[in-house]
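Trainee: sequence first, predicted model second:
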Amino acid sequence: MLYSLARPLLFSLAPERAHELTLSLLKSCQKIGMMRQPVAAKPVTCMGIEFPNPVGLAAGLDKNGAYIDALAALGFGFIEIGTVTPRPQSGNPQPRLFRIPGARAIINRMGFNNEGVDQLVENVKAARFKGILGINIGKNADTSVEDAVADYLLCLEKVYHYASYITVNISSPNTKNLRSLQSGHALTELLRTLRKRQLELAAEYQHYVPLVLKVAPDLTGQDIEFIASQLIQFNIDGLIVTNTTLSREGVENLPFADESGGLSGAPVFEKSTWCLAEFSQHLKGTVPLIGVGGILSGEQAAAKQQAGASLVQLYSGMIYTGPELIKDCVNAMI
């Protein structure tokens, strides 16, 4: 209700400014106890973790983990922060975020703008949140794809002690050549190396933190079959399906549709859900799936579950519908 009143004002601002203002307001309201959305308990055990409900926040909204407590008050079953890189980076030049209200869509080319992994860790340590926290890791823009594994290893090591699970983001379209890590020898080497280090860290900390891969929706059936085989081979703990799409299907001829970057929101729902169902068919329950992409209603969250997802994540849909979407999704899921 409150969000429906605030949305016209927020949509009158530049998208990135509205994003920053919304997070600041949420944090202020949470600090004085004005914001808490009660959500039904609906526990789900996935990756060896018990989630209080199956609806989480996707990475990208809180890149630096600076708003964890405020976002947790909205009723999410889990929060994922990042993408974070080893060193701070400013991302791509502004403007780099575009709303397409006619399609309930967003295009972004943010480019992993963040304050670096050390700052993220400090923010996590300062948060009071004791729930399920995913940390999404990536590589710096000026790190070559050939040297990318070193960036992921560094981030894995630094966040391991503070994460409930760690997501390896190789699917953003806004870091040059990043998606090449989804195929062939590059994926094999990345997963082999990270899995080996994960097990070493588990022994070191006497605590196992699941490792999750996040993939793009712009995959062929052959791509999906290969990635699924690699997940099984290296015993990866989970898969997030999917990131944003390079397709412009569903936004043709609308303002900003020709902007470069990844498309999210309603138009990506069918493509991402198809990928989810395909992965489910290949993996046959051996790797838990997290469905994300185009969820704007409880019914769509339930559809992700029916396609094979154990959990779902929201982001763009909340920009159009508000935080009540969280409650709607929890209520609609089994």
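Mentor: It's in. Numbering: from 1, shown residues only.
Trainee: please make it C-alpha for all contacts and neighbour counts, starting now.
Mentor: Noted.
Trainee: quick one, helices of the chain?
Mentor: For the chain, applying DSSP state H gives helices covering 2-11, 15-31, 68-72, 117-126, 148-159, 184-205, 221-233, 269-283, 298-306, 316-321, 324-332.
Trainee: now do the shortest one: distance to the chain's middle.
Mentor: Centroid displacement of helix 68-72 relative to its chain, using C-alpha atoms, centre = their mean, to the nearest Å, is 15 Å.
Trainee: one more: the fourth one?
Mentor: In terms of C-alpha atoms, centre = their mean, the gap separating the centre of helix 117-126 from the centre of its chain is 18 Å.
Trainee: buried residues in it?
Mentor: Across helix 117-126, burial judged by 16 or more other C-alpha atoms under 10 Å covers 117-121, 124.
Trainee: pretty sure Pro43 is touching Phe51, no?
Mentor: Yes. Under the criterion of C-alpha atoms under 8 Å, Pro43 makes contact with Phe51 at 5.5 Å.
Trainee: A further structure is provided below for comparison with the first:
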Amino acid sequence: MAYRNDLKQLEFDLASATGPLVRLFDVETSHKMGILAAKLGFFPRETRPDPPSLRTTVWGREFPNPLGVAAGFDKDAEVVEPLLGLGFGFVEVGSITPLPQPGNPKPRAFRLPEFGAVINRYGFNSEGLDAARERLAAFRRRQAEQGAAFPGGMLGVNLGKNKTSEDAAADYSTGVTKLGEFADYLVINISSPNTPGLRSLQGRQELETLVRSVKQTRDGMKWDARGPPPLLVKIAPDLTEADMSDIASVALEQGVDGLIVSNTTITRPGAIAEHPLGKETGGLSGRPLFEMATEVLREMYTLTGGRLPIVGVGGVSSGADAYAKIRAGASLVELYSAFAFEGPRLVPRVKRELAALLEKDGFASVADAVGTDHRQKAAASVASAMAAAAK
């Protein structure tokens, strides 16, 4: 079976061995070093096949496995190919804003290693659509030229708005116009806590207007035989029940193709609140986010009746975490913070563990396991009702 402990695995382990040294630097410098390492070819390339159980089809697109890189790592679409080469099933670049912007003042990212967590307030630092368009066009050219020799996997493009923009719909629509042709799916990111007013777009009326406008732009463009890329909305974990109900209703009514659940949280759960860095403003990611994000995922799956594919993200650092997201209703799973802490060897480990859990529970594929917790809960409720009626 794939991912055995061989020379290829040694490549991944060695590539991760520099992690402690890199993390002696601040978060943002470490991140830039990681991007540079990928550019210079220091990331290993996965040649071992994924287990067949990990292959999955979502939106009519075939993913070699359900594990992806969340937006935020490759903000400007600089290293898509090396990331896919690590064995990720997909890479989501961004958030990319229409015009270049520097983001918030530094320092703006803080590492809490004892919690496996990061707090950031980057604020959509972006080189803009034109720079990303040039890189993604080159990426697609290389893919066409190399064919089967090119790393497999899908490309998601996460779109943001400029901080000073007063017309969010225009910003997102411009992103669709300039980058849509390169994307296997598109994301409207309205959930970052670091751009003033952005999360207010999650309100029912604001979301309806935004989705309608962006979807109209996408549907008015010319596409190949596959049709337009699916349009997803990325939401926050800090939502009330009413918020989630409104988002689910709008997503279904307006024909959104999927949801990404979730972005970082502005809360500081447990001991994070007492940590010296806990009072830094920004979004918290990593292990402490897992339970909150998974609970929102579970609720959104219920509210949408399982009719919308969901990308589960937030606190994933193991195959068990990925499996929990899938059972809660995720068709695909993303990670970022754990990758920053552990390095390339995390990728084959998570896939190996996930494949083992699927096999253990008798699932032939990821798709078979999606939403299992809900089905089991429903079956238990029916059995309980029948037992009560029989008394």
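Mentor: Structure received. Keep in mind that what you see is a predicted model, and the values were worked out from it rather than measured.
Trainee: circling back: Pro43 and Phe51 of structure 1: which has the busier surroundings?
Mentor: Phe51 (21 against 12; other C-alpha atoms under 10 Å).
Trainee: tell me the contacts of the more buried one?
Mentor: 43-45, 77-78, 132 (C-alpha atoms under 8 Å, 6 or more residues apart in numbering).
Trainee: and if we set it to 10 Å?
Mentor: Phe51 of structure 1 makes contacts with 41-45, 76-78, 131-132, 311, as judged by C-alpha atoms under 10 Å, 6 or more residues apart in numbering.
Trainee: overlap between the residues you listed and structure 2?
Mentor: Counting by both residues aligned by TM-score structural alignment, their matches' C-alpha atoms under 10 Å, those that remain in contact in structure 2 are 42-45, 76-78, 131-132, 311.
Trainee: weed out the non-buried ones from those residues.
Mentor: The buried subset of the kept ones among the contacts of Phe51 of structure 1 - by 16+ other C-alpha under 10 Å - is 44, 76-78, 131-132, 311.
Trainee: which one of those is nearest to Leu213 of structure 1?
Mentor: Leu311 (14.2 Å; C-alpha to C-alpha).
Trainee: hmm, the closest one is touching Lys304, no?
Mentor: Yes. Counting by C-alpha atoms under 10 Å, Lys304 is a contact partner of Leu311 of structure 1 at 8.5 Å.
Trainee: who touches both of the two?
Mentor: Common neighbours of Leu311 of structure 1 and Lys304 (C-alpha under 10 Å, 6+ apart) are 289-292, 333.
Trainee: closest to Asn92 of structure 1 among these?
Mentor: Distances from Asn92 of structure 1 to the shared contacts of Leu311 and Lys304 of structure 1, taken by C-alpha to C-alpha, are shortest for Val292, at 24.0 Å.
Trainee: aligned partner of that closest one in structure 2?
Mentor: Matched by TM-score structural alignment, Val292 of structure 1 corresponds to Val313 in structure 2.
Trainee: then Lys27 of structure 1?
Mentor: In structure 2, the residue matched to Lys27 of structure 1 (TM-score structural alignment) is Lys39.
Trainee: what does Leu213 of structure 1 give?
Mentor: Under TM-score structural alignment, Leu213 of structure 1 pairs with Val233 in structure 2.
Trainee: surely that match touches Ile260?
Mentor: Yes. Judged on C-alpha under 10 Å, Val233 of structure 2 makes contact with Ile260 at a distance of 6.1 Å.
Trainee: shared neighbours of these two, anything?
Mentor: In contact with both Val233 of structure 2 and Ile260: 187-189, 191, 310, using C-alpha under 10 Å, 6+ apart.
Trainee: can you list those in a markdown table and add neighbour count and distance to Leu83 of structure 2?
Mentor: Shown next, in a markdown table, are the shared contacts of Val233 and Ile260 of structure 2 (neighbours: other C-alpha atoms under 10 Å; distance: C-alpha to C-alpha, whole Å):
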| residue | neighbour count | distance to Leu83 of structure 2 |
| --- | --- | --- |
| Val187 | 29 | 19 |
| Ile188 | 26 | 22 |
| Asn189 | 26 | 21 |
| Ser191 | 26 | 24 |
| Ile310 | 30 | 22 |
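Trainee: what's the farthest-apart pair in the residues you listed?
Mentor: Spanning the widest gap among the shared contacts of Val233 and Ile260 of structure 2 are Ser191 and Ile310, at 15.3 Å by C-alpha to C-alpha.
Trainee: related to what we said a few turns ago, check contacts around the match of Lys27 of structure 1.
Mentor: 33, 78-82.
Trainee: nearest to Leu112 of structure 2 among these?
Mentor: Met33 (18.9 Å).
Trainee: am I right that Gly85 of structure 2 is in contact with Pro49?
Mentor: No. Counting by C-alpha under 10 Å, Gly85 of structure 2 stays clear of Pro49, with 12.0 Å between them.
Trainee: so these two - more neighbours on which side?
Mentor: Ranked by neighbour count (other C-alpha under 10 Å), Gly85 of structure 2 and Pro49 place Gly85 first, with 20 against 11.
Trainee: what sits closest to the more buried one if chain neighbours are left out?
Mentor: Arg45 (4.8 Å; C-alpha to C-alpha, 6 or more residues apart in numbering).
Trainee: what residues are up against the one you found?
Mentor: Residues near Arg45 of structure 2 by C-alpha under 10 Å, 6+ apart: 8, 11-12, 81-87, 151, 344.
Trainee: which residue is nearest the middle of structure 2?
Mentor: The residue lying closest to the centre of structure 2 (C-alpha atoms, centre = their mean) is Ala70, at 3.4 Å.
Trainee: what's the spacing between the aligned partner of that one in structure 1 and His19 of structure 1?
Mentor: When structure 1 is aligned by TM-score structural alignment, Ala70 of structure 2 is paired with Ala58. The spacing between Ala58 of structure 1 and His19 of structure 1, counted by C-alpha to C-alpha, to the nearest Å, is 15 Å.
Trainee: equivalent analysis for Leu178 of structure 1, please.
Mentor: 25 Å.
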